[in-house]
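1. Build me a structure from this.
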Amino acid sequence: MALMIFPLAFFHYPIRKHIKSLFLISILVAAFSRFIRPYIEASYAIFLIMLLFYILLIFVYRLKPINGLIVLCLGYWTNAVIMTVILSILMLILGQSLMQIISQISYQTFVMLATSIIMFVGAHIIHKKKWQISLDSKKTSKMGKQFNYLIGAYSLIGMILIIQTLTAFLSTGYDFYRTSLVTFGTFGIFLLMFVLIRNIKIMQYQMKIEEEKSYLENLTSYTEEIKQINRDFYSQAQTLRQMAVCQNMNTIISYLDHLLQERNFLQASIEINEPMLAAFLGKERHVCQSYGVNLMVINNGYYFTPNSISGYQLNRLFKQIFDDIILVLKQHTSADKWIRFIVESVIDEQTTFIIETTYLQRLRENTIKQIEMHAGDIELIYDPYTNETKITIHF
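-> Below you'll find the predicted structure:
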């Protein structure tokens, strides 16, 4: 149980709801170990036990193959390191050899019990201190997959090293302390990889927060100004519409209806709960109006900035796309120039941006590369018969 719970807690897998499965795996592996150990060498027994552990973790706990290998190897490595430390301390205190200590049942029981307690305590501390890292993500980047494969290969090498170390216990001329140093060094490198991953992720998250805070400070005053202009515009449009109805001026009513429709588009952009995108759309609306382009905004869902990109970087990409669209629309004399911006999102899941317009046939390569660099997908579909363009950006 300790050998499984420690790495599962370290890699942020749920434990409580699977405690019965973990207990069942422990019973099966213990029974299997008791049956095969008297008949084969220790190293082969360890290999078969680890193989059974791996199969049960994959099919009972529903782990991915690479992740199951990493979890199992970290558990065995941690168990081997802690046990080696305890045995080293007993050898120094008692002045006995390794064979003398491991041949006594009382010391065997003490070493195994102490190792399990330390691993349980370690799992509890990791959970309380939130030192976990995650091997799973809903959308893994290509680099993340390659890194997981690298760690999986390294774990396999570590498993072989454990088996060789256990074989060395029974060989003649065995140097316990030298082998212990090799075990500690390999385990330290293995654990250091995950500590580096965790620190890099925390640093990236903090940089994203600081970048967005700085950008928000510059946009707060502009957002409030847009909201006030919108409220004033709406009340004035309503008053003028009532006056026009009383005078039966159909042309003015039609014009005011158009203004109210524009107001609804502006309100849709402001109601996006993420202020950076709302402020950006408000600014772009004024830019579009200066070129005679009607910007419409539709928000479906409760929008949050995708995890793989900051709000500042996302707005820069949108600005490049809007600049490309306006540059194309300026070259056409059509009176009906429009851009439709649609946001479709679900909390903690995937976000899709759809930009619809006319005449745009391609985007700059730099824009496409930047979106893909932040784990996004982009697709541009141009219909030559209707001249309509649909850009879909998916994070």
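2. When you work out contacts or count neighbours from here on, use the C-alpha atoms and nothing else.
-> Noted.
3. Against which helices or strands is the longest helix seen in the chain packed?
-> Longest among the helix segments of the chain by residue count, using DSSP state H, is helix 176-247. If contacts are counted by 3 or more C-alpha pairs under 8 Å, 6 or more residues apart in numbering; DSSP states H and E, helix 176-247 sits against helix 65-94, helix 142-169, helix 250-270, helix 275-290, helix 311-330.
4. Look up how far residue 343 lies from residue 382.
-> Between residue 382 and residue 343 the computed distance is 20 Å (C-alpha to C-alpha, to the nearest Å).
5. Burial check on residue 301, number of neighbours?
-> Neighbour count for residue 301, taken as other C-alpha atoms under 10 Å: 13.
6. Kindly indicate whether residue 393 is helix, strand or coil.
-> The assignment at residue 393 comes out as strand when based on DSSP: H, G, I helix; E, B strand; the rest coil.
7. what's the answer for residue 389, then?
-> Classification of residue 389 using three-state DSSP returns strand.
8. Surely it and residue 382 touch.
-> Yes - counting by C-alpha atoms under 8 Å, residue 389 does reach residue 382; the two are 4.5 Å apart.
9. Take the helices and strands packed on helix 176-247 and write them to TSV, including mean neighbour count and distance to residue 355.
-> Listed next are the helices and strands packed on helix 176-247 as TSV, based on neighbours: other C-alpha atoms under 10 Å; distance: least, C-alpha to C-alpha, whole Å:
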stretch	mean neighbour count	distance to residue 355
helix 65-94	19	38
helix 142-169	16	26
helix 250-270	17	14
helix 275-290	18	12
helix 311-330	17	9
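10. I'd like those helices written out as JSON lines, with distance to residue 3 added.
-> Shown next, in JSON lines, are the helices and strands packed on helix 176-247 (distance: least, C-alpha to C-alpha, whole Å):
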{"stretch": "helix 65-94", "distance to residue 3": "5"}
{"stretch": "helix 142-169", "distance to residue 3": "14"}
{"stretch": "helix 250-270", "distance to residue 3": "52"}
{"stretch": "helix 275-290", "distance to residue 3": "47"}
{"stretch": "helix 311-330", "distance to residue 3": "42"}
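11. before we go on, could you also do this sequence so I can check it against the first one:
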Amino acid sequence: MRAVIKAVAGPGCSFVHDRPEPDLLPGQVRLAVAATSVCGTDASIHAHGPAARALGLRLPITMGHEVAGTVIEVGPHTAGPALGTRVGVETHLACGRCWACREGSGHNCADLALLGVDVDGAFAERVVVPAASCFEVPEEMSLETAALLEPAGSAMHAVQRCGVPMGGASVLVSGAGPVGLVLVEIALALGARSVVVVEPNAARRRLATARGALALDLDSDPVGEADRRTRERRGFDVAFECSGVLPALEALLDRVRNEGTVMVVGLAGGDLPVPVTRTFITRGLTVRGSWGRAIWSTWEQLSALVGAGHVDLDGLVTHRLPLSDLPAALALMRGDAGKVLLLPSLADSQEPGRTADAGADLQGVPA
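-> Got it, this is the predicted structure:
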């Protein structure tokens, strides 16, 4: 089958026409891929950047993880979606056996596998996934939209985990990529008093403004530009770091009020020295990470917000390309593009072969 594979530990990938189909085991289903979207993690895998190396890629592997499709084959002894069911896929593949899984926290699985990192992924005509990882797509939702539930779910889960009621809250978002933009819409839909976005790219700032945020460049003072209550409190109630840039995370620690919360959402390489006494004791800050999505509460709440028109996932998509055009997709993401979809139904624009020019790792470009 046609697929994009990462075969060696170095920059680049290969587009092939003869990738063998994965075996279908008990508990699994095979999907015909309708749409798959490209994110910053894919860029780092393509460039073999720090974030990708930290994930411990199992090579060779079919890349891609944000996907929706239709069940075309069901494995033996498998309970789950029937043939013909349209599904999105939870790409953090939980074992179902460990303590976290038994307690209903599969996203914290002790033996977690990642689609497109540990097992063959979705930049292909077909993909095999656990039946238990499939989310049935509502009738009124397109499969292109459903392919965005996974990345948008990262924003939803961050809001769920932050511990700050959104009603009446002042919110700061660093990075207006797709995850940051969805976070803006979720926060406002749940009653946030104000949302301020810091983003260096002018086109992305316009997208944030269109979604109801006050969008500022890096030279602005978010607290000084915020509403009166935020200025009086000398900081925001909660801040979400979505860009994966360490200096941005460091800045957020100074932009939340005393006893405020900073959520780390974007994947960043490297370490950040933190003044422990000032950050955690005298200022009493809470710093939390958000990993993946809660299964299935994140999907259900996000799907409801999308269905009610509060979150516009379709508006994130700026380009649709064939599977063969992953390098072009990554180049677009380094510019002003929003979400780029790879659609197996589109005719390939190039012959099979290796793409050695990986371009820059997109660490620091909002996912």
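12. Drop the TM-score for these two in here.
-> Once the chains are laid over each other, their TM-score by TM-score structural alignment, normalised by the length of the second structure reads 0.19; 123 aligned residues with a C-alpha RMSD of 7.3 Å.
13. Out of the helices and strands packed on helix 176-247 of the first structure, which is closest to residue 20 of the first structure?
-> Taking C-alpha to C-alpha, helix 65-94 is the member of those nearest to residue 20 of the first structure, at 18.2 Å.
14. quick check, distance from that closest one to the centre of its chain.
-> From the chain centre to the centre of helix 65-94 of the first structure is a distance of 29 Å (C-alpha atoms, centre = their mean, to the nearest Å).
15. That one vs helix 176-247, what angle?
-> Calculated by axes from the mean of the first three to the mean of the last three C-alpha atoms, to 10 degrees, helix 65-94 of the first structure forms an angle of 140 degrees with helix 176-247.
16. packing partners for helix 65-94 of the first structure?
-> Judged by 3+ C-alpha pairs under 8 Å, 6+ apart, the packing partners of helix 65-94 of the first structure are helix 2-10, helix 42-60, helix 98-102, helix 105-129, helix 142-169, helix 176-247.
17. Which one of these lies nearest to residue 259 of the first structure?
-> Distance to residue 259 of the first structure, taken as C-alpha to C-alpha, is lowest for helix 176-247 among those, at 7.3 Å.
18. what angle separates the closest one from helix 275-290?
-> Angle, helix 176-247 of the first structure to helix 275-290, by the same axes, to 10 degrees: 40 degrees.
19. how distant is helix 176-247 of the first structure from the center of its chain?
-> Helix 176-247 of the first structure sits 14 Å away from the centroid of its parent chain (C-alpha atoms, centre = their mean).
20. Would you check that residue 256 of the first structure makes contact with residue 243?
-> No - applying C-alpha under 8 Å as the test, residue 256 of the first structure and residue 243 come out as separate, 10.9 Å apart.
21. Excluding chain neighbours, give the residue nearest to residue 50 of the first structure in space.
-> Counting by C-alpha to C-alpha, 6 or more residues apart in numbering, residue 72 is the residue found nearest to residue 50 of the first structure once chain neighbours are left out, at 7.6 Å.
22. coming back round to it: redo the helices and strands packed on helix 65-94 of the first structure as TSV? Include distance to residue 297 of the first structure.
-> What follows is these, written out as TSV (distance: least, C-alpha to C-alpha, whole Å):
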stretch	distance to residue 297 of the first structure
helix 2-10	44
helix 42-60	46
helix 98-102	73
helix 105-129	43
helix 142-169	33
helix 176-247	15
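23. who does whichever strand or helix holds residue 173 of the second structure touch, helix- and strand-wise?
-> Counting by DSSP states H and E, the element that carries residue 173 of the second structure is strand 170-174. Counting contacts by 3+ C-alpha pairs under 8 Å, 6+ apart, strand 170-174 of the second structure is packed against helix 178-189, strand 194-198, strand 236-241.
24. Return the most buried member of these.
-> Of all these, strand 236-241 carries the top mean neighbour count, a mean of 27, counting by mean count of other C-alpha atoms under 10 Å.
25. packing partners for that strand?
-> Short answer (3+ C-alpha pairs under 8 Å, 6+ apart): strand 236-241 of the second structure packs on strand 170-174, helix 246-253, strand 256-264.
26. buried stuff in the helix or strand residue 328 of the second structure falls within?
-> Remark: residue 328 of the second structure resides in helix 326-333, with elements defined by DSSP H and E. Using 16 or more other C-alpha atoms under 10 Å as the test for burial, helix 326-333 of the second structure gives 326-327, 329-333.
27. packing partners for that helix?
-> Counting contacts by 3+ C-alpha pairs under 8 Å, 6+ apart, helix 326-333 of the second structure packs against strand 339-342.
28. rewinding a little: to residue 36 of the first structure, which of the helices and strands packed on helix 65-94 of the first structure lies closest?
-> Going by C-alpha to C-alpha, the one of those nearest residue 36 of the first structure is helix 42-60, 6.7 Å.
29. Could you check the closest one and say which residues are buried?
-> For helix 42-60 of the first structure, the buried set under the neighbour-count rule, 16+ other C-alpha under 10 Å, comprises 42-46, 48-50, 52-58.
30. From the chain's centroid, how far away is stretch 388-395 of the first structure?
-> Distance, stretch centre to chain centre, for stretch 388-395 of the first structure: 23 Å (C-alpha atoms, centre = their mean).
31. That's all I had, so thanks and see you.
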